[in-house]
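Asker: Okay, structure incoming, though there's no sequence with it:
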């Protein structure tokens, strides 16, 4: 009987584990399949990075209730690193879930039993079949009554190429490029060198700040920050208006680093080709400008891996590759006022019944995801799967404003026309000076 089968959750990251906690609290069988060898394996890869959310924004309520009988207590309200998030919360949560979490289990496909995506007849009556490839051993299949994909986007970073495809020569020079935030402890690898950071989101800002601190200690360290857009626009975020103070502080400090001359800011730099000069990457823009670097850090965002979902019927926004009702809230081209509505099961539902994309993957290519968003999503989805429609429809979250109004702005704008705003005057172009500032 299909209803007796478990709900399969793909990914043992923050949202996947939270989904399992909510399902467990509702006495529903659940199995979490994690490709890595440990809980929150992706978070562990950037464990040295400090989050801009404090502990109160990083802990799911049902997960806390599951942990409390074990003697666990929520850490104090500080801003943890990724490693601390894993050690003090995510790993204990996975341990509390016990055998419900299976590691080294990479999902390679999801479909309906005996039905490819073309077949209508009896489709909704059939269980899902989830194909799994363990690290060692033969592949196997697991049947499920529902599937929650919380696999995130960490494994599929965007390329340096400005057209969304790898730049010419990017694959051939991949050994000279990094798609991860630099570890600030790796001073020997960056001090005394020229590093180019490509990107404009929070990851790029975090990388720029880490490198700026090295440049302050060692003046022979140079940092170039390359933006694709014609102006700095909203790159520096909402500052003091951001309702997450640590997130707002990132942008303030980044602007200070640029003003202090610790970081050289280039706008309109759209990488077309990457060449190799000895062991150094050479970045060539569409307009012919050239940057020769010792290190190149590509932080241009992430995209969802949809390859293993090819036999499911999905309705995704053509721009963001996110569920269409979620995309309307988070599209950075048009999104206004720096705030979005919380999304639940109704927003995440797909033409394939009982299949849900949650967490960062539910935002597709949009860069604005917060842990709180995912916790509200999985709470609602678990309620829906349990038949508690009232709880599924209820909204239990108000997301914090970024302090940035207007959309991402006109891509090629060179003046102050950066897009309208519903709640404030049109943002003005930031003028970059050279006043001294601390980093």
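Answerer: Arrived safely. Because the structure is a prediction, the values reported are computed rather than measured.
Asker: Going by C-alpha atoms from here, please, whenever you check contacts or count neighbours.
Answerer: Will do.
Asker: From residue 392, how far out is the residue lying farthest from the centre of the chain?
Answerer: Ranked by distance from the centre of the chain (Cα atoms, centre = their mean), the top residue is residue 121, with 36.9 Å. Distance, residue 121 to residue 392, by Cα to Cα, to the nearest Å: 29 Å.
Asker: Just the strands from the stretch 51-200 of the chain, written as ranges.
Answerer: Applying DSSP state E, counting those that start in this stretch to the stretch 51-200 of the chain gives strands spanning 101-102, 105-112, 128-134, 140-144, 146-149, 177-178, 194-198.
Asker: And the third one, what does it pack against?
Answerer: If you count contacts as 3 or more Cα pairs under 8 Å, 6 or more residues apart in numbering; DSSP states H and E, strand 128-134 packs onto strand 105-112, strand 140-144.
Asker: residues making contact with the first one?
Answerer: Residues lying outside strand 105-112 but in contact with it, judged by Cα atoms under 8 Å, 6 or more residues apart in numbering, are 10, 33-36, 117, 123, 126-135, 307-312.
Asker: before we move on, what about the last one?
Answerer: For strand 140-144, the external contacting residues (Cα under 8 Å, 6+ apart) are 2, 5, 6, 7, 8, 127, 128, 129, 130, 131, 132, 133.
Asker: between it and strand 128-134, how many degrees?
Answerer: Between strand 140-144 and strand 128-134, the angle comes out at 150 degrees (axes from the mean of the first three to the mean of the last three Cα atoms, to 10 degrees).
Asker: ok, now the first one?
Answerer: Here the directions of strand 105-112 and strand 128-134 differ by 160 degrees (the same axes, to 10 degrees).
Asker: Go through strand 105-112 and flag the buried ones.
Answerer: Residues of strand 105-112 classed as buried: 105, 106, 107, 109, 110, 111, 112 (neighbour count, 16 or more other Cα atoms under 10 Å).
Asker: State the distance from the first one to residue 149.
Answerer: Distance of residue 105 to residue 149, computed by Cα to Cα: 14 Å.
Asker: just the fourth one next, same as before
Answerer: For residue 109, the distance to residue 149 equals 11 Å [Cα to Cα].
Asker: farthest pair in the buried residues of strand 105-112?
Answerer: Farthest apart among the buried residues of strand 105-112 by Cα to Cα are 105 and 112. That separation is 19.4 Å.
Asker: The stretch 251-400 of the chain: helices as residue ranges?
Answerer: With helices called from DSSP state H, counting those that start in this stretch, the stretch 251-400 of the chain shows them at 324-330, 345-348, 371-385, 389-393.
Asker: before we go on, here's another structure to hold up against the first:
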């Protein structure tokens, strides 16, 4: 890379927690960042789950370099032992951090493509000498190209939730039933959302913390509106690991959520269908019937909430030479460290630029996007990623290869991470999650659990982009 290219900014895609931390780390290394955020404010995706609390405390979700950048502004970190929700995280930390970065953050800038200038992915000649060209669409609809020395993609996975279909594709009829299907934990403090589910039958699909939270919220709603009923749909069975690590989980709020979910099952308040993989959605008048791959047809429901995790959007980086694991869609160097087929479904190891590297030099997928379809991502993991990446871009290989993070053991086989994804191992053979026989049972929660995932402390769930 020549001197003129080195003078270009590093483009960071996404003004979420990891993207903004990347910018702070780059500034610390005297490298100029340019953060491109598709939304109108910092943490736009985080704000979409403002009502959901994180599993981590404030002390675990503030990047150290970001805090240094904020210090001259008079910013003070909230109580380190408290659990913020998404709204708190966005307004009390992410937006002040973006404001401190000033015009290094551009809003309403949706990246539509990234490539080497004058080189598609086929061309070898002079490739690494060329800067990157980043194509974007502004809020006014105008197209623009930006030239960059490197690209850090921290765009996350929030916009690409996994579909309802048990084969990883949309179930037959899922698209046409979109008006009755949601892929988010409902915010029942919103009157319109509350009215959508009150007094109705709702299917909740998934086995992660998001599903636990949704079930608890709906059960709490049933305490006020008795006709409210939930059907919990699991692709595997209910076993000792279904509800997480409990007291063994070193993320106490996550363990507490699992215990509340287990208490809900034992209390008996809704219907669960296990070993059920959805193949089709059929309309029955104004209601929906889910049809399984084994031919089973569940009782009609009014609404469906699909909480089966997320996947990365790789369309706008398709002209880059990325080395991605064929299963997880994570960088090949990272995939073995987070693969639920091999590990105990909840284990992740600190890693950095080496594991995140690709054949295309100076391109890094970080944050949730780096995990592809794997679960158990933590903010601390992302902050360590961008610390290492910034060091690598500055030419400090010793710092890039040094590990400066010790993650807590999850104490869980199949837990969810920062962004509250259910464990994909429920869909994978082997490992610690075996395929179940079909079954039906009763589940439910008591009145004390009605605020799970929304208010109270410690808060049960995490979410985000």
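Answerer: All right, it came through fine. This one's a predicted model, so the numbers in the text were calculated from it and none came from an experiment.
Asker: what residue of structure 1 takes the place of residue 246 of structure 2?
Answerer: For residue 246 of structure 2, the aligned position in structure 1 is residue 239, judged by TM-score structural alignment.
Asker: Determine the number of other residues adjacent to its match.
Answerer: Residue 239 of structure 1 has 20 neighbours, counted by other Cα atoms under 10 Å.
Asker: likewise residue 2 of structure 1?
Answerer: Applying other Cα under 10 Å, we find 13 residues neighbouring residue 2 of structure 1.
Asker: cool, and residue 411 of structure 2?
Answerer: By the criterion of other Cα under 10 Å, residue 411 of structure 2 has 20 neighbours.
Asker: For it, list the residues it contacts.
Answerer: Residues in contact with residue 411 of structure 2 (Cα under 8 Å, 6+ apart) are 244, 245, 246, 248, 249, 250, 346.
Asker: Of those, just the buried ones, ChimeraX syntax please.
Answerer: Buried subset of these, written as a ChimeraX selection, criterion 16+ other Cα under 10 Å:
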select :244,245,246,249,250,346
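Asker: Quick check: which of the strands of the stretch 51-200 of structure 1 is nearest to residue 303 of structure 1?
Answerer: Nearest of these to residue 303 of structure 1, taken as Cα to Cα: strand 146-149 at 14.3 Å.
Asker: Quick one: average offset of the closest one versus structure 2, please.
Answerer: Comparison of strand 146-149 of structure 1 with structure 2 after fitting gives an average deviation of 0.2 Å (mean Cα distance after the TM-score superposition for structure 1).
Asker: Break down the stretch 201-350 of structure 2 into its strands, ranges please.
Answerer: 201-205, 229-233, 270-274, 278-284, 287-292, 303-306.
Asker: Of all the ones you listed, which one comes closest to residue 439 of structure 2?
Answerer: Nearest to residue 439 of structure 2, of all the strands of the stretch 201-350 of structure 2, is strand 270-274, at 5.2 Å by Cα to Cα.
Asker: Which part of structure 1 matches the closest one?
Answerer: Residues 263-267 of structure 1 are where strand 270-274 of structure 2 lands, counting by TM-score structural alignment.
Asker: Could you give me the buried positions within that stretch?
Answerer: Quick answer for stretch 263-267 of structure 1 (16+ other Cα under 10 Å): 263, 264, 265, 266.
Asker: Same check on stretch 259-276 of structure 1?
Answerer: By 16+ other Cα under 10 Å, the buried positions in stretch 259-276 of structure 1 come out as 259-266, 268-275.
Asker: how far away is the nearest residue to residue 252 of structure 2 once chain neighbours are set aside from residue 127 of structure 2?
Answerer: Spatial nearest neighbour of residue 252 of structure 2, excluding adjacent residues (Cα to Cα, 6 or more residues apart in numbering): residue 55 at 7.6 Å. Counting by Cα to Cα, the gap from residue 55 of structure 2 to residue 127 of structure 2 is 43 Å.
Asker: Name the residue in those two with the higher neighbour count.
Answerer: Using other Cα under 10 Å as the criterion, residue 55 of structure 2 and residue 127 rank with residue 55 on top: 32 against 19.
Asker: Now do the aligned partner of that one in structure 1 against residue 205 of structure 1, distance only.
Answerer: Aligned against structure 1 by TM-score structural alignment, residue 55 of structure 2 finds its counterpart in residue 52. The gap separating residue 52 of structure 1 from residue 205 of structure 1 is 12 Å, by Cα to Cα.
Asker: show me what contacts residue 334 of structure 1?
Answerer: Counting by Cα under 8 Å, 6+ apart, residue 334 of structure 1 touches 406, 407, 408.
Asker: How much space separates it from residue 413 of structure 1?
Answerer: Distance of residue 334 of structure 1 to residue 413 of structure 1, computed by Cα to Cα: 15 Å.
Asker: Show me what the residue farthest from the centre of structure 1 lines up with in structure 2.
Answerer: Using TM-score structural alignment, the partner of residue 121 of structure 1 in structure 2 is residue 125.
Asker: next one: residue 294 of structure 1
Answerer: Residue 294 of structure 1 maps onto residue 302 in structure 2, with residues paired by TM-score structural alignment.
Asker: now residue 90 of structure 1
Answerer: In structure 2, the residue matched to residue 90 of structure 1 (TM-score structural alignment) is residue 94.
Asker: Can you verify my assumption that that match contacts residue 41?
Answerer: No - judged on Cα atoms under 8 Å, residue 94 of structure 2 makes no contact with residue 41 at a distance of 9.3 Å.
Asker: Those two: who's more crowded?
Answerer: Of the pair residue 94 of structure 2 and residue 41, residue 94 is the one with more neighbours under other Cα under 10 Å, namely 26 against 21.
Asker: give the contact list for the more buried one.
Answerer: Residue 94 of structure 2 neighbours (Cα under 8 Å, 6+ apart): 16, 17, 20, 42, 43.
Asker: now do 7 Å
Answerer: By Cα atoms under 7 Å, 6 or more residues apart in numbering, the contact list for residue 94 of structure 2 reads 17, 42, 43.
Asker: Nearest spatial neighbour of the residue nearest in space to the middle of structure 1, chain-adjacent residues omitted?
Answerer: Centroid-nearest residue in structure 1, with Cα atoms, centre = their mean: residue 360, separated by 4.9 Å. Using Cα to Cα, 6+ apart and skipping residues adjacent in sequence, the residue nearest residue 360 of structure 1 is residue 152, 5.1 Å away.
Asker: What's that neighbour aligned with over in structure 2?
Answerer: Superposed on structure 2 with TM-score structural alignment, residue 152 of structure 1 falls opposite residue 156.
Asker: Pretty sure its match sits against residue 368.
Answerer: Yes - in this structure, residue 156 of structure 2 is within contact of residue 368 by Cα atoms under 7 Å, at 4.9 Å.
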